[in-house]
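Enquirer: What would the 3D arrangement of this be:
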Amino acid sequence: MSILKGVGVALVTPFNEDLSVDFESLTKLVEYNIENGTNYLVVLGTTAEAATLSSEEKKQVVEHIIKVNNKRLPLVLGIGGNNTLEVKQQIEETDLSDFEAVLSVSPYYNKPNQEGLYQHYKVLASTGKNIIIYNVPSRTGQNVEAETTLRLSNEFPNLFLIKEASPNMLQYFDILRKKPEGFNLVSGDDEYTLPVTLAGGNGVISVIGQGYPKEFSTMVQLAFDKKVDEAYEIH
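Expert: Down below sits the predicted model:
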């Protein structure tokens, strides 16, 4: 899905001193990223502290961002967990009409083997929704290996993208080299953004990019244009 290309920003959830969601600051953050070149926004990703938001807070955050964004940028919604059937149910029951895709982190704590990871995403693919695989082994305790990602991407077209945050750069390159047409990879690690994009990736889903959207989006576009020296000046 070429619309999810460039710099996607995984929005944080700002809070007030009383621990309520700071919607005024959230509005400013969304506007700042729209005005400064961010290509799409990720709502309720792990960076948003979604795991510690209440159901009502999640609902309010989603509704607020949809309203503020007003269809100006594509949106991605984070729905993940280690209970496969519950994640599937959440995806099926959520109104995704304002979202291009769901970003779903691989199961954490359970530490499934590669076949278990395959079966997890196979179940999510059965929803028919556009799903972004999210591999972040430093957080989940288990790596989605390149072979598993490629197996999934070849069998399920709606698993169309991976946010790859393995510490092993060779894994990124292996996926990029062997991936089927229509599947792509974005860096899930800010520091790997430039080399991954130059190697053929679709950019990054970034954390720090929300603080420096103009610099990040310019750097990634220069990488797409193969203006390597100029891109590295920003990097």
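Enquirer: going forward, measure contacts and count neighbours with C-alpha atoms only.
Expert: Will do.
Enquirer: got the residue ranges for the strands in this structure?
Expert: In the chain, the segments counted as strands under DSSP state E are 6-10, 40-43, 75-78, 101-105, 131-135, 159-164, 184-187, 203-206.
Enquirer: if we compare the ones you listed, which one ends up closest to Asn143?
Expert: strand 131-135 (6.6 Å; C-alpha to C-alpha).
Enquirer: re earlier: wait, which of the strands of the chain is closest to Ile34?
Expert: strand 40-43 (8.4 Å).
Enquirer: can you redo the strands of the chain as TSV with mean neighbour count and distance to Asn143?
Expert: Compiled in TSV, the strands of the chain are given as follows (neighbours: other C-alpha atoms under 10 Å; distance: least, C-alpha to C-alpha, whole Å):
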stretch	mean neighbour count	distance to Asn143
strand 6-10	28	21
strand 40-43	26	22
strand 75-78	24	19
strand 101-105	24	11
strand 131-135	25	7
strand 159-164	25	10
strand 184-187	26	15
strand 203-206	29	18
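Enquirer: With distance to Ile175 as new columns, can those be given to me in a markdown table?
Expert: Output for those, formatted as a markdown table (distance: least, C-alpha to C-alpha, whole Å):
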| stretch | distance to Ile175 |
| --- | --- |
| strand 6-10 | 18 |
| strand 40-43 | 23 |
| strand 75-78 | 22 |
| strand 101-105 | 18 |
| strand 131-135 | 13 |
| strand 159-164 | 10 |
| strand 184-187 | 8 |
| strand 203-206 | 14 |
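Enquirer: State which helix of the chain is the longest.
Expert: helix 55-69 (DSSP state H).
Enquirer: Enumerate the positions of that one that are buried.
Expert: If you call a residue buried by 16 or more other C-alpha atoms under 10 Å, then helix 55-69 has these buried ones: 58, 61, 65-66, 69.
Enquirer: Second chain to compare with the first, below:
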Amino acid sequence: MDTKRLRGLGVAMVTPFNLDYTIDYTAIDKLIEFLIGNGVNFLVVQGTTAETATLSDSERRKLADYIVSKVNGRVPLVLGIGGNDTKKVIDIYSKFNLDGFDAVLSVTPYYNKPTQKGIYLHFKTIAENTDLPIVLYNVPGRTGVNMTAETTLKLAHEYKGKIIAVKEASGNLNQMGYILRDRPNNFLVLSGDDGLTLPQIAMGADGVISVLGNCAPAQFSRMIKHALEGNFEEAAKIHLSLIELIDLLFAEGNPGGVKAALNALGLIENVLRLPLAPVSEATFEKIKNIITKL
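Expert: This is a model prediction of the structure:
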């Protein structure tokens, strides 16, 4: 694929639920139109923000097919498929209908805490047993293990054209800097931290896979567009107007904050599946006040 299609603002979509905790497909329709209509460049389906860990296999397959049909090729789609059992990840790939998806997002194995050799072999095995391009996802705050720049670059060079990008959510600017410096041509480096996106684009990053983009897509897409065009003065103004909201979205965990924001916008019910729970009333009111102003 043309990797440039995954530049700019990618949004890690939430999964809206009804009050009875079933998937709310009507809200999904509204959310898709809201995002595409406000400048999102691509969508990521069934990432962490989608509460994928609480979805059954049948729900995942039905939801993926539904989003493909509703998006209907208007923006690129990335499907999250990862795990801490390499064989099981490959098995999941084999059971999904991947038609309509442009790439997959695959997180580093969590809980097991593999070595760098284990991480490398995990993604090597996946790359050799799947067809779609792969976006690596490094998020040590959730997985308990950091994928180093050396490991990322080794995979990027050895599987050039197959492993096409990394979502780097370590928060380590030096680590991202090494990846940016030594990456192969056409390998994308995407931020995984909304609050760091502007400085990371200034370093050479290609965009972001965002939580904030769910509820402030117009503002955040403008910020990223300005930054990618080198207009950092305008980008900084928008960035500074969003920093309080970014903090609040993560104050009581993700996706509790962004679901509160989307509820305040009238797009979804404020429902999460256990063990996640909605944010406190105090945090909800703060988020609602800021969202209303935006």
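Enquirer: So what touches stretch 193-207 of structure 1?
Expert: If you take C-alpha atoms under 8 Å, 6 or more residues apart in numbering as the criterion, stretch 193-207 of structure 1 is touched by 4-11, 42, 47, 163, 172-173, 176, 184-190, 219-220, 223-224, 226, 228, 231-232, 235.
Enquirer: give me that answer again for 7 Å
Expert: Stretch 193-207 of structure 1 has contacts (C-alpha atoms under 7 Å, 6 or more residues apart in numbering) with 5-10, 176, 184-190, 220, 223-224.
Enquirer: Map Arg151 of structure 1 across to structure 2 for me.
Expert: Superposed on structure 2 with TM-score structural alignment, Arg151 of structure 1 falls opposite Lys154.
Enquirer: got the contact list for the equivalent of Glu168 of structure 2 over in structure 1?
Expert: Matched by TM-score structural alignment, Glu168 of structure 2 corresponds to Glu164 in structure 1. Residues near Glu164 of structure 1 by C-alpha under 7 Å, 6+ apart: 134-136, 185-188.
Enquirer: try it again with 10 Å
Expert: Glu164 of structure 1 makes contacts with 132-137, 143-144, 146, 149, 171-172, 175, 185-189, 192, 196, 204-205, as judged by C-alpha atoms under 10 Å, 6 or more residues apart in numbering.
Enquirer: So it versus Glu230 of structure 1, what's the distance?
Expert: 25 Å (C-alpha to C-alpha, to the nearest Å).
Enquirer: And Arg177 of structure 1, by the same measure?
Expert: In terms of C-alpha to C-alpha, Arg177 of structure 1 sits 25 Å off from Glu230 of structure 1.
Enquirer: Identify the residues contacting the equivalent of Glu191 of structure 1 over in structure 2.
Expert: Residue correspondence to structure 2 (TM-score structural alignment): Glu191 of structure 1 is matched to Gly195. Applying C-alpha under 10 Å, 6+ apart to Gly195 of structure 2 gives the contacts 171, 210, 212, 239-240, 242-247.
Enquirer: can you rerun that using 7 Å?
Expert: Per C-alpha under 7 Å, 6+ apart, neighbours of Gly195 of structure 2: 243, 246.
Enquirer: In stretch 228-235 of structure 1, which residues are buried?
Expert: Those would be Ala231, for stretch 228-235 of structure 1 by 16+ other C-alpha under 10 Å.
Enquirer: Aligned counterpart of Asp22 of structure 1 in structure 2, please.
Expert: By TM-score structural alignment, Asp22 of structure 1 lines up with Asp24.
Enquirer: Just to check, its match is in contact with Pro16?
Expert: Yes. Taking contacts as C-alpha atoms under 7 Å, Asp24 of structure 2 lies within contact range of Pro16: 5.4 Å.
Enquirer: Who has more neighbours out of these two?
Expert: Comparing Asp24 of structure 2 with Pro16 by other C-alpha atoms under 10 Å, the one with more neighbours is Pro16, at 26 against 16.
Enquirer: Might one say that the more buried one is in contact with Ile23?
Expert: Yes. Here Pro16 of structure 2 lies in contact with Ile23, judged by C-alpha under 7 Å, at a distance of 6.0 Å.
Enquirer: counterpart of stretch 73-87 of structure 1 in structure 2, which residues?
Expert: The aligned range for stretch 73-87 of structure 1 is 75-89, by TM-score structural alignment.
Enquirer: what's next to the matching stretch, contact-wise?
Expert: 5, 41-47, 101-107, 109-110, 112, 122.
Enquirer: do the same with stretch 173-189 of structure 1
Expert: 146, 150, 153-154, 160-165, 193, 196, 200-206.
Enquirer: Over to stretch 102-112 of structure 1?
Expert: Residues contacting stretch 102-112 of structure 1 (C-alpha under 7 Å, 6+ apart): 76-82, 130-135, 140-142.
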